[in-house]
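Student: Build me a structure from this.
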Amino acid sequence: MRHDPAVPQELRDRDARRSQPLRGMRIIEISSYVATPLSGMTLAQLGADVIRIESAGGAADRTRLPLADSGTSLYWSGLNKGKRAIAVDLRSERGRRLVADLIVGGGRRGGIVISNSERHPDLTYEALRARQPDLIHVLLTGRRDGGTAVDYTVQAATGFPLVTGPEDAARPVNHLLPAWDVAAGLYLATGLLAAERHRLLTGEGQQVRVALEDVALATAGNLGYLAEAQLSSTPRERTGNYVYGTFGRDFTTADGERLMIVALTPRHWRELLAVTGLTEVVSALASALGADFAEESERYRHRKVLGELLAGWFETHTFAEAEAVLRTTRVLWSKYRSFSDLAADGARLLRENPLMAQVQQPGIGTHWAPGSPVVMAGEQSPPKVSPQVGEHTDEVLHTELGLSAHDVAMLREAGVIHPPTPAPKKEIDCHAATR
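Tutor: All right, here's what the predicted structure looks like:
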């Protein structure tokens, strides 16, 4: 969110409130890896006060790749923006009691926790609910029975790698994107907000459980993949870069650039044929095949012969020529970019998109980072820095539990809490790559 300095502060504050509807909601997060940190960050970007609990030195994923030159995790920093962090020894009973006090002792702003672990009996839903009956406890598990799983084992168990990749691939192909982690994180946030809505209406708390495997199964069912497997005698096959069920594939231009083209509607299809000069040729082909290419299913059925006709056009035209004609249509298309291309050639896109803003992250340096993609009343939350290990321990214990400086010092001396871990001195300037 980039403000015009001429806008009065009162109006800025009003706009900030619109984009921070969860202000006043306090959430304790005990988590690691993708889904639960993403859930907490999603809520923090909408105004919630998310306090992340970590052990001394940080959670297990604090140093996960990719890393900045300083050794700071770009992955971790990206998933934990805008949170507060405290470092507590969860192996000790006093440390766990302190965390329990934070969860249930925060008055009207407390009583909400996100976790992906049940390994501490005194931090389970049952134990905490005994102290605060209207507790909201949001838990991610690997499988519904509480068993462990990660995105890539869930991928393997639910069929997706066997229909991903080149048509002639003989082995499963895992997807780079941890789709189930991402979807689960958003389901966790949705479940938490639904439980909070229920509590506001009834005064009742509850536990919300989301299983990573269930997220994948639900998606496979919602998209029709499971029904197809049950009802069709023909199993789903790999289609490479063709888009299943419609017409879409990648094409290479005369100068070696690669485009993705998708024609979803009859209008898309007509316009694509018109600008490539293939209308009459494809009409004759339709007559010969007895096909109606106005039908999406027919375009998919004959995708290979249609694809080869279009490939011939793109192979004899440069990217600039293809771009010029495609921009006159409603056809869906994009040039393929690498992440490096997006950071370098796409610098204008990063600068001009209100989603992005520069942040100065300790241990990393200045770089473009996303805020919340949710736009509310024309405003969206800008990105904030991610906390260092234990950065807010003293602040949180003082403001949320009312502990004195002496109390905090005694806890630190006993090893229950730990001093903040400073960011590495060596930093990189990611902004340099986008100048």
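
Student: only C-alpha atoms for contact and neighbour calcs from this point on.
Tutor: Will do.

Student: isn't residue 166 right up against residue 240?
Tutor: Yes - using CA atoms under 8 Å, residue 166 is in contact with residue 240, at 4.2 Å.

Student: Another sequence for comparison is provided below:
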Amino acid sequence: MADRPLSGVRVLDVSTILAGPLASALLGEFGAEVIKVEHPATGDPARHYPPLEDGESAAWSMIGRGKRSVTIDLHHAEAAALVGRLAAAVDIVVTNFRPSTLRRFRIDFDDLRAYRPDLVMIQVSAFGRTGPYADRPGFARVAEAFAGLTHRTGTPDGPPVFAGYPVADGVTGIYAAFAAMLALRQRDLTGQAQLADIPLYEPLLRMMEDFVVEYGVTGETRERQGNRNPHISPNDLYRTRDGRWLALPASTEQMWRRLVTVMDAGDLAVHNSMTARLEHREEIEARVAAFVAAHDLEPLMSLLTEAGVAAGPVNSAADICADPHIRARGSIVEVPDARTGRPRLMQAPAGRFSGFDPTIGGAAPALGEHTADVLRDLAGLAEPEIHDLRHRGVV
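Tutor: This is a model prediction of the structure:
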């Protein structure tokens, strides 16, 4: 097997919690060497999110995996030059500080490209580097609300609600990794430094392809519809006889015809366009709900699968870890924890490729585990210099 596509690419991760660290982790899964900068006393706040095991967040094993940990106190006067020396030895810097904070720490784009003239920098922030809100603080939930996702999530007669996971962190982390590939490609084509400015809200806004264009045509904002899809019927979560939940979206004409056949509901076939089905949504949703409620989940899944109808169970974490398809594909893996000796369950890298294999790399590092090695090998510091920096609290 050939080297992975990002072998030889080095990433300096100067970010915390989710979106930035996710972007660097994705790059690492496909071959990049990732060096994570953390505060010497506390490390990434994600290390401390409950539940804790042996004093460390269980989630950290996923967030920090495959990275090398270097501790630098960015508030210290000497930190900027130290980060600059590391930037000189990497291809990509990922950060998620506000623009004013990067300037205050003296590790903004112009500061770091003085050390490496063809540097690629990915800056994730709540609102981006430009515009009147550029220096507002914000996290994923703020971005989700700002981008309109929260407005349209929930039931029609209830308040807006958050999704079950901070979607903005996930979507923006993936988009930031994509932006890193674009910027790296452009750097390689032109030899020029590249800055990618990725606000948390913009990838979400881009993702909701119907939201703004509908408003532009109708002058009305799409409101909350619960689990129903504004463009598709039937499309809901339906409860089975044995108390499980089934996702069943008939998104195409072919899928609708197959569903009508398996339901033995030929009278519904008269609704032969999506427009007609949306006009008769209440009748259709009630009929599908009654059909699902008459079956236990597993026999119903067999029936629908045999008929070629797209449907699937609403899985818990326990369901996911026990599912035969997930197990067969290796979507969940056990990663040994060198410090505890216990394996940890976590998600594998997504996707399978013909020419290379992604990898998880090593277990999540201890705080500062690689500080001395990285400062010696990449920043060119001698052991007495590293010892002195430790003594003075810089690292």
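
Student: In terms of packing, which of residue 166 and residue 240 of the first structure has more residues around it?
Tutor: residue 240 (16 against 13; other CA atoms under 10 Å).

Student: Against residue 312 of the first structure, how distant is the more buried one?
Tutor: Plainly put, residue 240 of the first structure is 19 Å away from residue 312 of the first structure if you go by CA to CA, to the nearest Å.

Student: can you tell me which residues contact whatever residue of the second structure lines up with residue 357 of the first structure?
Tutor: Counting by TM-score structural alignment, residue 357 of the first structure corresponds to residue 333 in the second structure. By CA atoms under 8 Å, 6 or more residues apart in numbering, residue 333 of the second structure lies in contact with 345-348.

Student: now the first structure: which of those residues match?
Tutor: Among the contacts of residue 333 of the second structure, the contacts conserved in the first structure (both residues aligned by TM-score structural alignment, their matches' CA atoms under 8 Å) are 345-348.

Student: can I get these in JSON lines with neighbour count and secondary structure?
Tutor: Output for those, formatted as JSON lines (neighbours: other CA atoms under 10 Å; DSSP: H, G, I helix; E, B strand; the rest coil):
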{"residue": "345", "neighbour count": "15", "secondary structure": "strand"}
{"residue": "346", "neighbour count": "16", "secondary structure": "strand"}
{"residue": "347", "neighbour count": "15", "secondary structure": "strand"}
{"residue": "348", "neighbour count": "18", "secondary structure": "coil"}
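
Student: quick one: the strands in the stretch 1-150 of the second structure?
Tutor: Along the stretch 1-150 of the second structure, counting by DSSP state E, counting those that start in this stretch, strands occupy 10-14, 33-38, 52-53, 56-57, 67-71, 92-95, 120-125.

Student: Comparing the ones you listed, which comes out most buried?
Tutor: strand 120-125 (a mean of 28; mean count of other CA atoms under 10 Å).

Student: That one vs the first structure - mean distance after superposition?
Tutor: Its matched residues in the first structure lie on average 1.5 Å from strand 120-125 of the second structure after superposition (mean CA distance after the TM-score superposition for the first structure).

Student: ok, the aligned partner of residue 390 of the second structure in the first structure - how many residues close by?
Tutor: Matched by TM-score structural alignment, residue 390 of the second structure corresponds to residue 412 in the first structure. Neighbourhood size, residue 412 of the first structure [other CA under 10 Å]: 15.

Student: Secondary structure of residue 412 of the first structure: a strand, I assume?
Tutor: No - Residue 412 of the first structure: not assigned to a strand; according to DSSP: H, G, I helix; E, B strand; the rest coil it is helix.

Student: Quick one: list the elements packing against the helix or strand where residue 248 of the second structure lies.
Tutor: Secondary-structure element containing residue 248 of the second structure, defined by DSSP states H and E: strand 245-249. Where contact means 3 or more CA pairs under 8 Å, 6 or more residues apart in numbering; DSSP states H and E, strand 245-249 of the second structure is packed against strand 235-239, strand 312-313.
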